[in-house]
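Participant: Only the shape, not the letters, is given here:
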């Protein structure tokens, strides 16, 4: 991902209030809904970090795919592999997106996505505890939390390969290989119109979690998520600051699909952990995964209600 600029503060207060006034943000449901188990997610994160650096095309990333596939199979679900050959600055690299589908009453889809690769470095051992492992692990646990829940929309979980640049970041040529390929294939198949919303998680593991509001993301999605975070008491984690991030979601945004990117880039970078050897286990926490899981699951009914209109 790439930070473009830092923006202003305070916009979300008006947007969230407008959604509440319009009846788009629900109060907590007393019925038992899906629950996110950060202890499980943490074990997945540690398992990925234990594999070491996991850049696209590496044996370690193949092992990561096998790990994700085993976890999905244990849920009696099936992984679809979307394999392609990416043209990179260092030549052709085989990459694979992983897709798991939870059918709903409708064929229209809500996508839950994140990348599972790590950036390649020659001079440091980069294990990507937050940048790669947190999103890969989070999606496994979110899948478990939602798999037995009733669904109006079909839920599709996608682990993107190749989010990281091989050389220098360029959104169109060197980075986001997996999401670019996914959108290209969807456009060819004429299925992009079935995607009603995309939720992207990236770098959500920091012990000092501070997720800023991405300006490329759909305003209504930002408003629902930030209002939910406030209701749950997590405004210190979902902060009232605007930023603009280039990430996997942008190819969906360009295709006209409402998307949201939940990412802690600026703060993690300021702490000196982004794309450094210190993006390691001691600087991430299960508590941060729990916050994001709780907020996303609590926001989901309002997202579905908005899409139903």
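Facilitator: Structure's in. What do you need? Since the structure is predicted, the reported quantities are computational estimates derived from the model, not experimental observations.
Participant: Could you use CA atoms for every contact and neighbour count after this?
Facilitator: OK.
Participant: the strands in this protein, which residues?
Facilitator: 2-9, 80-88, 91-102, 109-115, 154-160, 195-202, 211-214, 238-246, 259-263 (DSSP state E).
Participant: tell me what the last one is packed against?
Facilitator: Contacts defined by 3 or more Cα pairs under 8 Å, 6 or more residues apart in numbering; DSSP states H and E place strand 259-263 against strand 195-202, strand 211-214, helix 219-231, helix 249-254.
Participant: Out of the ones you listed, flag the one nearest residue 173.
Facilitator: helix 249-254 (12.3 Å; Cα to Cα).
Participant: now for that closest one, which elements pack on it?
Facilitator: Using 3+ Cα pairs under 8 Å, 6+ apart, helix 249-254 sits against helix 177-189, strand 195-202, strand 259-263.
Participant: As CSV, those with mean neighbour count would be great.
Facilitator: Listed next are those as CSV, based on neighbours: other Cα atoms under 10 Å:
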stretch, mean neighbour count
helix 177-189, 18
strand 195-202, 22
strand 259-263, 27
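Participant: Out of the strands of the chain, flag the one nearest residue 289.
Facilitator: Going by Cα to Cα, the one of those nearest residue 289 is strand 195-202, 10.5 Å.
Participant: Direction-wise, compare that closest one with helix 177-189 and give the angle.
Facilitator: For strand 195-202 against helix 177-189, the angle by axes from the mean of the first three to the mean of the last three Cα atoms, to 10 degrees is 170 degrees.
Participant: centre of the chain versus strand 195-202, how much separation?
Facilitator: Centre-to-centre, strand 195-202 and its host chain are 7 Å apart (Cα atoms, centre = their mean, to the nearest Å).
Participant: what about versus this one:
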């Protein structure tokens, strides 16, 4: 993990000028003051489905049981099939497999598959929800050097965000949303390096590809905004407004934190601004879709990422049902409090 003030200005330049092809999730910048919270009243509805934390936990556990989901490995292939089969079973209108070959920082080819499940495709207003399902190929932050070449289990960093979105998808099939929802299980987020010039561009390869090959026929189909879930299942996790999210999509941060407050979850979604993390949402913002990142990046023990980040300890022992429940509850509140445009024709 790297703390670099200069990275803030580099990424801001990328977003403002469009000159950068992307950034990555494993580099972090310090928290900063400023960018005051934007207050946005939320409508209140009563038919919000209850988020099933046991179900989400089971989805996390199922992924971990497949083994590391490193690109070009059997575990990754198993996870691909499982995601596609279940998203179809949950009732997505369509499931798109965006397959390609990209290259990592060492020039090695990686076969990727971005999986996009679309719900309520006739809606004129859409929200994009995303999480990465690949796992880090090397436990380079493990305290034991003997583990540095081993792939991480990826229970929190990978499976937790996917688990929350899988349970969200199941609920969408049971209770049709008032707006369109696109769920992106993005690939090859965690295969980068912190070494070398422009190293931030070696991360989030799947999201880079997605933003360069958007599956939308026109600008009218583009999502109004996006919410990224990354490391959202850890024991005792709390979330603050990540720097780049607050800098480029403060109104979406306000929407999410207001929903958390209304759901009685302010102890989990704390006030104030947190550090900046170069993650998939940076690419999404650059592509013109306001995007935020819900991520644990100010852990009480480390002051940054959790102590098991990119280690062999990122296993099911650190996954907490209550954290999954709280994040999933906020996501469902966001979805079902959305209002479709008056001209939209609902199915």
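Facilitator: Arrived safely, thanks for sending. A quick note: this is a predicted structure, and the numbers were derived from the prediction, not measured.
Participant: could the helices and strands packed on helix 249-254 of the first structure go into a markdown table alongside distance to residue 73 of the first structure?
Facilitator: Converted to a markdown table, those look like this (distance: least, Cα to Cα, whole Å):
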| stretch | distance to residue 73 of the first structure |
| --- | --- |
| helix 177-189 | 22 |
| strand 195-202 | 22 |
| strand 259-263 | 27 |
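Participant: between these, which gets nearest to residue 145 of the first structure?
Facilitator: strand 195-202 (15.7 Å).
Participant: Can you tell me what sits against the closest one?
Facilitator: With Cα atoms under 8 Å, 6 or more residues apart in numbering as the test, strand 195-202 of the first structure has contacts from 108-115, 130-132, 134-135, 248-249, 252, 257-264, 307.
Participant: Aligned against the second structure, show me the partner of residue 220 of the first structure.
Facilitator: With TM-score structural alignment defining the correspondence, residue 220 of the first structure maps onto residue 251 in the second structure.
Participant: if I pick that match, what's in contact with it?
Facilitator: Residue 251 of the second structure touches 38-40, counting by Cα under 8 Å, 6+ apart.
Participant: same thing with residue 187 of the second structure?
Facilitator: 112-114, 132-134, 204-207.
Participant: switch to 6 Å and redo it
Facilitator: Shown in contact with residue 187 of the second structure (Cα atoms under 6 Å, 6 or more residues apart in numbering): 112, 114, 132, 134, 206.
Participant: just residue 7 of the first structure next, same as before
Facilitator: Residue 7 of the first structure touches 242-243, counting by Cα under 6 Å, 6+ apart.
Participant: Translate it into the numbering of the second structure.
Facilitator: In the second structure, residue 7 of the first structure lands on residue 32 (TM-score structural alignment).
Participant: for residue 79 of the first structure, same thing?
Facilitator: Under TM-score structural alignment, residue 79 of the first structure pairs with residue 95 in the second structure.
Participant: Contacts for stretch 158-173 of the second structure next, please.
Facilitator: Outside stretch 158-173 of the second structure, the residues within contact range by Cα under 6 Å, 6+ apart are 56, 59-60, 90-91, 131-133, 135, 229-230, 232-233, 328.
Participant: rerun at 8 Å
Facilitator: Contacts of stretch 158-173 of the second structure (Cα under 8 Å, 6+ apart): 49, 51-52, 55-61, 63-64, 87, 90-92, 119, 129-135, 183, 185, 229-233, 319, 324, 327-328, 331-332.
Participant: Please flag which of those residues sit within helices.
Facilitator: 55-61, 63-64, 87, 324, 327-328, 331-332 (DSSP state H).
Participant: Give me the buried subset of these.
Facilitator: By neighbour count, with 16 or more other Cα atoms under 10 Å, those hold 55-57, 59-61, 63-64, 87, 324, 327-328, 331-332 as buried.
Participant: Now do the same contact list for residue 237 of the first structure.
Facilitator: 209-211, 291.
Participant: let's see 10 Å
Facilitator: Residue 237 of the first structure sits next to 208-212, 226, 229-230, 264, 288, 291-292 when contact means Cα atoms under 10 Å, 6 or more residues apart in numbering.
Participant: same deal with residue 104 of the first structure?
Facilitator: Neighbouring residues of residue 104 of the first structure by Cα under 10 Å, 6+ apart: 149-156.
Participant: Generate a ChimeraX selection restricted to the buried subset of the residues you listed.
Facilitator: Those of those that count as buried under 16+ other Cα under 10 Å are selected in ChimeraX with:
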select :152,153,154,155,156
